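In: I would like to see how this sequence folds:
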Amino acid sequence: MPVPAVVALLPLFLLPGPPVAPSSPSPAALRAADAAYRWPVVPPRVVRRFEPPAQRWLPGHRGVDLESSAGAVVRAAAGGVVVYAQALAGRGVVSVAHAGQLRTTYEPVTATVRIGDHIAAGDPIGTVETGHPGCAADACLHWGLRRGEVYLDPLALLGFGRVRLLPLDGR
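Out: Here you go, the predicted structure:
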């Protein structure tokens, strides 16, 4: 298969599908291994998974919700530059730009960083606020991931994302 065809198929590895066992990291996790991605809150407990919309303007869940407690420290999943750190629609949001055109977003968060700050993986970026809609727990951190305008499953950064392989002939 020519190299351009292989490169064109790489985004297909990021489509949702059956869960991948922790012992079998996804292709995205393998590529991100050098970036040392980590959980933004500890202990991690996923209470709602990534549910991408069929079209970008349709409803969906563009990240994962991690059960937490009000005031828990939120840490950067990887090193990068803070590109957003203020309220949006009444909730605190922090967004960090990383290598490879990736951007992680955390909300609702009371930010302890400012736009332009350079941060390392694991650095504190804020604290969890209460009031995340749709969260079954008292407090949840919504953790999102994008590459450009495309929303991706942030669990793929840690090797726990869902992977679906599609046949080459389009069946």
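
In: can we go C-alpha only for contacts and neighbour counts from here?
Out: Will do.

In: neighbours of residue 128, how many?
Out: Residues lying near residue 128 (other Cα atoms under 10 Å) number 25.

In: that one reaches residue 138, doesn't it?
Out: No. In this structure, residue 128 is not within contact of residue 138 by Cα atoms under 8 Å, at 10.8 Å.

In: and this one, please, so the two structures can be compared:
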Amino acid sequence: MERGFQAPAQHWLPGHRGVDLAAADGAPVRAPADGRVAFVGVVAGKPVLSLDHRDPDGDGLLRTTYEPVLASVDRGATVRRGEVVGTVVVTGISHCAQGCLHWGARRDGNYLDPLGLLGGRVRLLTPWSRP
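Out: Predicted structure coming up:
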């Protein structure tokens, strides 16, 4: 992980509203759960993808957001857990030195640490080769 979640003291104050995961240009981005594509577009010069999921801890929706991601799905499309929904696009606007995927999550308009949604299970897929 390049940078962790840091909740702002108030909604309008600075913070880090998600986590930055090291990722190479072109790395696939997969849906973490079944859901629907809520947004595909550009925000502050970066390509963004947002998915709405049924909230596992309530009756409402949970929105997850990914950037910078070139979406391979359209707004309104239904996605399944594990489906590739886009690819990481390393841009000059990224706040990670080598490129990363910013993953954010909101419940009822409140930002939360997306790593908490994993239930203690983290699976990182990285290239591996023998020396």
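
In: can you calculate the TM-score here?
Out: TM-score of the superposed chains, computed with TM-score structural alignment, normalised by the length of the second structure, equals 0.83; 115 aligned residues with a Cα RMSD of 1.4 Å.

In: ok, back up a step: now do the shared contacts for residue 128 and residue 138 of the first structure.
Out: 68, 69, 70 (Cα atoms under 8 Å, 6 or more residues apart in numbering).

In: and of those residues, the nearest to residue 121 of the first structure?
Out: residue 68 (19.3 Å; Cα to Cα).

In: ok, now how distant is the closest one from residue 113 of the first structure?
Out: 20 Å (Cα to Cα, to the nearest Å).

In: equivalent analysis for residue 93 of the first structure, please.
Out: 11 Å.

In: with neighbour numbers in mind, choose between residue 68 and residue 113 of the first structure.
Out: residue 68 (24 against 18).

In: just give the nearest non-adjacent residue to the aligned residue in the second structure for that one, would you?
Out: Superposed on the second structure with TM-score structural alignment, residue 68 of the first structure falls opposite residue 23. Closest residue in space to residue 23 of the second structure, ignoring its immediate chain neighbours: residue 100 at 4.4 Å, by Cα to Cα, 6 or more residues apart in numbering.

In: so what corresponds to the one you found in the first structure?
Out: For residue 100 of the second structure, the residue aligned by TM-score structural alignment is residue 140.

In: so what's the residue count around its match?
Out: 31.

In: give me the buried positions along stretch 33-46 of the second structure.
Out: If you call a residue buried by 16 or more other Cα atoms under 10 Å, then stretch 33-46 of the second structure has these buried ones: 33, 35, 36, 37, 38, 39, 40, 46.

In: who's in contact with the first one?
Out: By that I understand residue 33 of the second structure. 53, 80, 81, 82.

In: let me have those residues in JSON lines, extended by distance to residue 19 of the second structure and neighbour count.
Out: Listed next are the contacts of residue 33 of the second structure as JSON lines, based on distance: Cα to Cα, whole Å; neighbours: other Cα atoms under 10 Å:
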{"residue": "53", "distance to residue 19 of the second structure": "18", "neighbour count": "20"}
{"residue": "80", "distance to residue 19 of the second structure": "22", "neighbour count": "14"}
{"residue": "81", "distance to residue 19 of the second structure": "20", "neighbour count": "12"}
{"residue": "82", "distance to residue 19 of the second structure": "19", "neighbour count": "12"}
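
In: quick one: the longest helix anywhere in the first structure aligns where in the second structure?
Out: Ranked by residue count under DSSP state H, the longest helix found in the first structure is helix 3-9. Aligned by TM-score structural alignment, helix 3-9 of the first structure falls on no residue of the second structure.

In: name the nearest of the contacts of residue 33 of the second structure relative to residue 113 of the second structure.
Out: Of those, the one sitting nearest to residue 113 of the second structure (Cα to Cα) turns out to be residue 53, at 15.6 Å.

In: and the aligned residue in the first structure for the closest one, how close does it get to residue 66 of the first structure?
Out: Counting by TM-score structural alignment, residue 53 of the second structure corresponds to residue 98 in the first structure. Here residue 98 of the first structure is placed at a distance of 21 Å from residue 66 of the first structure (Cα to Cα).

In: cool, and residue 51 of the first structure?
Out: From residue 51 of the first structure over to residue 66 of the first structure (counting by Cα to Cα), the distance is 14 Å.

In: can you pick out the residue with more neighbours from those two?
Out: Per other Cα under 10 Å, whichever of residue 51 of the first structure and residue 66 has more neighbours is residue 66, with 24 against 16.

In: many thanks, we can stop here.
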